[in-house]
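S.K.: sequence plus the predicted model coming up.
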Amino acid sequence: MSLLFEEIDSQDSPLGEISLRKRRIPAFGDREIYEVKLGEEFLMSSMFVEAEEALSDLGLAQVKGDNLSVVVGGLGLGYTAVAALKDERISEQLVVDALDTVISWHQKELVPLGKILNADTRNRYVLGSFFDLATDPSTGFDPTSAGKKFDAILLDIDHSPTEFLNPSNAGFYTTENLARMADQLKPKGVFAMWSQNPPEESFEALLKTVFETVDSHLVSFPNPFQGKDSTNSVYVCIKK
C-alpha cells in the first residue's frame, strides 16, 4: 500500500458502505488528511474544517449564561464537537450520530480528534438518529434524562436544508418538526446549522416561523484544489 494513501476502515451501514481514509498530498506538505466517504461520495475531509468549527463558534457566541448543556448533531471527524468544548462554559455535551461505525472510530481513536473527545469528561456519545430524537421532545436527546432541555443544538448532518444525506431526513425541515426540536431548547436557546450552500431565503423564512431571530453567516476558507476560496454557511437561530 502506498505511504500516500491508507484505508483505515470500511464498514456497511444503513446508508451504504462508509469508509475512513488517510492520505498525504505532497504538494500540500507533510500533513495527514483524513477523509470519510459514503459509497463513492466524499462526506468530509480534514482539509476543510473552518465552517464546521464556525458552526460551534457562531452558535455558542449567541448563548447566554454558564453551565451550558449542548447537543451536537453529527459527529463526522469531530471538528464541531471539539470546537464547542473549547467554550469553558459547557458542562456537558451530547454528540448524536446514527452510525455506530463513526462513533467507534473516535472511541478507538482512529481519527486524531477522538483522543480529545474521549479525554474530556464533559463529552458523551449518543448512538441514534438526530432527526428521530429531535422530533420527539417527550424523550429527547439524552437517553438518561427524558425531556431534558438544552442551551444549544448544533447540527451538521445534511449537505444543506434542501440536499439530504438520506432522503428520509427531508421531513425534518418543516415548521412542525423544527418546533418540536425547539421545544428541547431552554428559553432563548440557540439552534445553529451548517450548510454547504449559500444561505437560502426559503429556509430562512421557514426558520422564522419557529425562532425569534434568524441570522445567516457565510464562512470563507481556502480551497487549494481550486486555487481560490470556497464558502459554506451557518444559520444561527434564537428561540422565541
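M.R.: Received the coordinates, thanks.
S.K.: all contacts plus neighbour counts: C-alpha atoms, from now on.
M.R.: Noted.
S.K.: how are the helices of this structure distributed by residue range?
M.R.: Ranges of helices within the chain are 50-60, 79-85, 100-107, 114-119, 130-134, 175-182, 201-208, based on DSSP state H.
S.K.: okay, one more to line up with it:
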Amino acid sequence: MIPRETIATARIPGGETLTLVCHGTDHVVMLGRDELMGTRMAFSEQQLAELTLDRLETPSPRVLIGGYGMGFTLRAALARLGPTGHVTVAEIVPEILDWARGPLAELTGNSLEDSRATIELCDVAALIDDAVDGTSPPYDAILLDVDNGPDGIVRTGNERLYTRTGIARARDALAPGGLLAVWSAAPDPKFSRRLKDAGLDVEERTVRARPNNKGPRHTIWFARRV
C-alpha cells in the first residue's frame, strides 16, 4: 500500500486545518480525516463551471467563483469562457494559492496568470455584497464550491451563504437571467426548497466524480434569476 505523505498544512480563518497530501501521483486536500477534493475525482468540479457556462447566453460573462480549491473549476471556466469574459475567484486561505504555485504548479498551469482571471483573497460573501450594494457590477454567474454542500462544514462563516438571506443576496448580485450554481457532495431537499422560495428557477443535476461515469454522485444546483 502506498502511504500518504503530508506536503503542507494551512489554517482556515474561523475554521479547522487543511492538509495537502500526496498519494502516489495523486494529490488530496484533507479537512481533518475527510477528503475535500483530489486530483482523481475532479470531474464534477469541472462540470460546475462547464454546465453553468453552457447555460449562459451572454457572450462575455462575468463570473464569480467561491473557492479556488485545486483550481479545477477555474481552469474549466477559462477553457469555456471565450476571449472577452472574466472570472473572479474568491479564496480565503492564502496558502491554497501558495500550493497552486508550488507543489501543484504542474496542475495549475498558467491559469493564475490568465488575463481573464482575477484572484481575490477574501470571503466570497464580501464580493456578493459588493455587487448587491452597487460597488461592483452584477455577475452573470456565481459558482459556489466552498464547502462539501450547503452548510458551513469547512468554515462556520460560510453558513450564511446557504440561508434564505444568503440566497437572496446571491440572487440580487446576479444580472437578470444570471445563474447561482452550487456544488454539493449529496442532495439536500431543504436547500432546493430555499432556492425556489427565493424566486429562482431551479434545476438540480447529478454528476459523477469521474468522467468515466464512475465515482461518487455529486449534486449541482443551477438557480436562475428570472
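M.R.: It's in. Just so it is clear, the model here is predicted, and its values are computed rather than measured.
S.K.: alignment lookup: Ala84 of the first structure to the second structure.
M.R.: Mapped onto the second structure by TM-score structural alignment, Ala84 of the first structure lines up with Ala77.
S.K.: spit out the contact partners of that match.
M.R.: Gln46, Ala49, Glu50, Leu53, Val87 (C-alpha atoms under 8 Å, 6 or more residues apart in numbering).
S.K.: and what of Arg80 of the second structure?
M.R.: Glu50, Leu53.
S.K.: the corresponding residue of the first structure for Pro150 of the second structure and Gly171 of the first structure: what is the separation?
M.R.: With TM-score structural alignment as the criterion, the equivalent of Pro150 of the second structure in the first structure is Pro161. Computed as C-alpha to C-alpha, to the nearest Å, the Pro161 of the first structure to Gly171 of the first structure distance reads 10 Å.
S.K.: more neighbours: which of the two?
M.R.: More crowded of Pro161 of the first structure and Gly171, by other C-alpha atoms under 10 Å: Pro161, with 20 against 11.
S.K.: now do the contacts for the more buried one.
M.R.: Taking C-alpha under 8 Å, 6+ apart, one finds Ala170, Tyr173, Ser195, Phe203 in contact with Pro161 of the first structure.
S.K.: and if you look at Gly114 of the first structure?
M.R.: Taking C-alpha under 8 Å, 6+ apart, one finds Gly78, Trp105, His106, Gln107, Lys108 in contact with Gly114 of the first structure.
S.K.: now do the same contact list for the equivalent of Trp99 of the second structure over in the first structure.
M.R.: Aligned against the first structure by TM-score structural alignment, Trp99 of the second structure finds its counterpart in Trp105. Residues in contact with Trp105 of the first structure, defined by C-alpha under 8 Å, 6+ apart, are Val111, Gly114.
S.K.: try the one 3 residues further on
M.R.: By C-alpha under 8 Å, 6+ apart, Lys108 of the first structure lies in contact with Gly114.
S.K.: try it again with 10 Å
M.R.: Gly114, Lys115, Asn118 (C-alpha atoms under 10 Å, 6 or more residues apart in numbering).
S.K.: cool, Arg224 of the second structure as well?
M.R.: Neighbour list for Arg224 of the second structure: 55-56, 140-141, 171, 174-181, 195-196, 199-203 [criterion: C-alpha under 10 Å, 6+ apart].
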